[in-house]
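A.B. asks: My questions are about this predicted structure, shown below with the sequence.
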Amino acid sequence: MLTIIAATSENNALGKDNQLVWHLPDDFKRFKALTSGHYIIMGRRTFESFPKPLPNRTHIIITRQKDYEAPEGCFIVNNLTNAIALCPKNEEVFVIGGGEIYKQSINIVQKIEITKVHTSVEADTFFPVLDLKRWKLVFEEFHPKDEKHAFDFTYLTYVKR
């Protein structure tokens, strides 16, 4: 199963200057719990936003750069089709960004895991608008802001109708 996982604001912002625009420790924990042990597909800029490869995950990096080098254990491909072809067919695979990779994959994934951050922020990268006629909300869990989280947020799980 191919699943998108993302954190977006109310105005579908993902980030600015190749960085997230909020710090939500519980969302990081959820991301780690869901993606650990799985293949993760991402664009080059998303990969480069990490200080190092994420532990216990197989990284597939999409880039048009012919001579791009990544750390050992990471796979480099030139398009989404080739990225998907590298993944096991009987396991959940996560598309983790960025904006362009989400746009390319939104119509072929079976599930979307969104953390909706209840704020609107200035950004340069956005998540595609979901056509709710094509997606069914199957899980929703609200988290109020607290001393570790500057914003309220809600976990939302959608499956293709």
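C.D. replies: Looks like it arrived, so ask away.
A.B. asks: CA atoms for contacts and neighbours, from now on please.
C.D. replies: OK.
A.B. asks: Would you check how far apart the closest residue to residue 71 other than its chain neighbours and residue 59 are?
C.D. replies: The shortest distance from residue 71 to any non-neighbouring residue, by C-alpha to C-alpha, 6 or more residues apart in numbering, is to residue 53 (7.7 Å). Plainly put, residue 53 is 7 Å away from residue 59 if you go by C-alpha to C-alpha, to the nearest Å.
A.B. asks: Among the two, which residue is more densely surrounded?
C.D. replies: With neighbours defined as other C-alpha atoms under 10 Å, residue 53 and residue 59 compare such that residue 59 has more, 24 against 17.
A.B. asks: Is the more buried one within a helix or a strand, and which one?
C.D. replies: Element membership of residue 59, judged by DSSP states H and E, is strand 58-62.
A.B. asks: what's residue 18 in contact with, if anything?
C.D. replies: Listed by C-alpha atoms under 8 Å, 6 or more residues apart in numbering, the contact set of residue 18 reads 45, 46, 49.
A.B. asks: Which residue, neighbours along the chain excluded, lies closest to residue 9?
C.D. replies: Leaving out its chain neighbours, the residue that sits closest to residue 9 by C-alpha to C-alpha, 6+ apart is residue 117, at 4.6 Å.
A.B. asks: here comes the other one, which I'd like you to weigh against the first:
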Amino acid sequence: MFAAIWAQDENRLIGNGDTMPWHLPNDLQFFKNTTENNTIVMGRTTFEGMNKQPLPNRHTIVLTTDRDYQAEGVTVMHSVDEVVAYEKNYDGIVFITGGAKVYQEFLPLCDIVYRTVIHESFEGDVFIPDIDFDVWSMIDVSDGLVDSKNKYPHSFETFKRKK
């Protein structure tokens, strides 16, 4: 099964270059708890924005068109079809984790979406593609705790594709 997970601001912003334009530990913990012991798929730029460090307790697939690309501790794939073939033989969840082009290519294949909405506006240049939420049902929503480490109001939303 494919699922997508991301955090965005009120304007669908998800990044600034290869980094996130905010610091929200609650969202990082949500991401960890949701994706742990599964596979995550990301583009090369997203991976390099993480200092080329795979996340612990997850199998990481880096998607790139560069046939010579190599990175330690990850599986490099070069097409959506390769990832789809992997998913067909995988018992866990394959999480799509960015960037924008990767989301655009995989959202039509996803059954679940995990979206953190940060109720602020930030500066950046990477946006989540337009999504037709008429084909999705919200199955869960909860507000994140705002405190000294998590300064922005935010909500965790889960959507399931309508059949």
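C.D. replies: Here it is on my side, so go on. Keep in mind it's a predicted model, so treat the numbers as computed, not measured.
A.B. asks: In the second structure, what range does whichever helix or strand comes after the strand holding residue 59 of the first structure match?
C.D. replies: Next helix or strand after strand 58-62 of the first structure toward the C-terminus (DSSP H and E): strand 75-77. On the second structure, the counterpart of strand 75-77 of the first structure by TM-score structural alignment is residues 75-77.
A.B. asks: List the contacts of that stretch.
C.D. replies: Defining contact as C-alpha under 8 Å, 6+ apart, one finds that stretch 75-77 of the second structure is touched by 59, 60, 61, 62, 63, 64, 69, 70, 83.
A.B. asks: Next: stretch 27-39 of the second structure.
C.D. replies: So stretch 27-39 of the second structure is contacted by 5, 7, 56-61, 92-95, 116 (C-alpha under 8 Å, 6+ apart).
A.B. asks: Assign a three-state SS to the most centrally placed residue in the first structure, would you?
C.D. replies: Of all residues in the first structure, the one closest to the mean position by C-alpha atoms, centre = their mean is residue 96, 2.6 Å from it. Using DSSP: H, G, I helix; E, B strand; the rest coil, the structure places residue 96 of the first structure in strand.
A.B. asks: wait, what's in contact with it?
C.D. replies: 4, 5, 6, 40, 41, 42, 102.
A.B. asks: What helix or strand is the fifth one located in?
C.D. replies: This means residue 41 of the first structure. Per DSSP H and E, residue 41 of the first structure falls inside strand 39-43.
A.B. asks: quick one, that strand and strand 58-62 angle?
C.D. replies: Angle, strand 39-43 of the first structure to strand 58-62, by axes from the mean of the first three to the mean of the last three C-alpha atoms, to 10 degrees: 20 degrees.
A.B. asks: Strand 39-43 of the first structure vs the second structure, mean deviation?
C.D. replies: Once the two are superposed, strand 39-43 of the first structure sits an average of 0.6 Å from its aligned residues in the second structure (mean C-alpha distance after the TM-score superposition for the first structure).
A.B. asks: List the buried residues in that strand.
C.D. replies: Within strand 39-43 of the first structure, the residues scored as buried using 16 or more other C-alpha atoms under 10 Å are 39, 40, 41, 42, 43.
A.B. asks: got the contact list for the next helix-or-strand element following that strand?
C.D. replies: Once the chain leaves strand 39-43 of the first structure, the next helix or strand it forms, by DSSP H and E, is helix 44-48. If you take C-alpha under 8 Å, 6+ apart as the criterion, helix 44-48 of the first structure is touched by 18, 53, 61, 62, 63, 97, 98.
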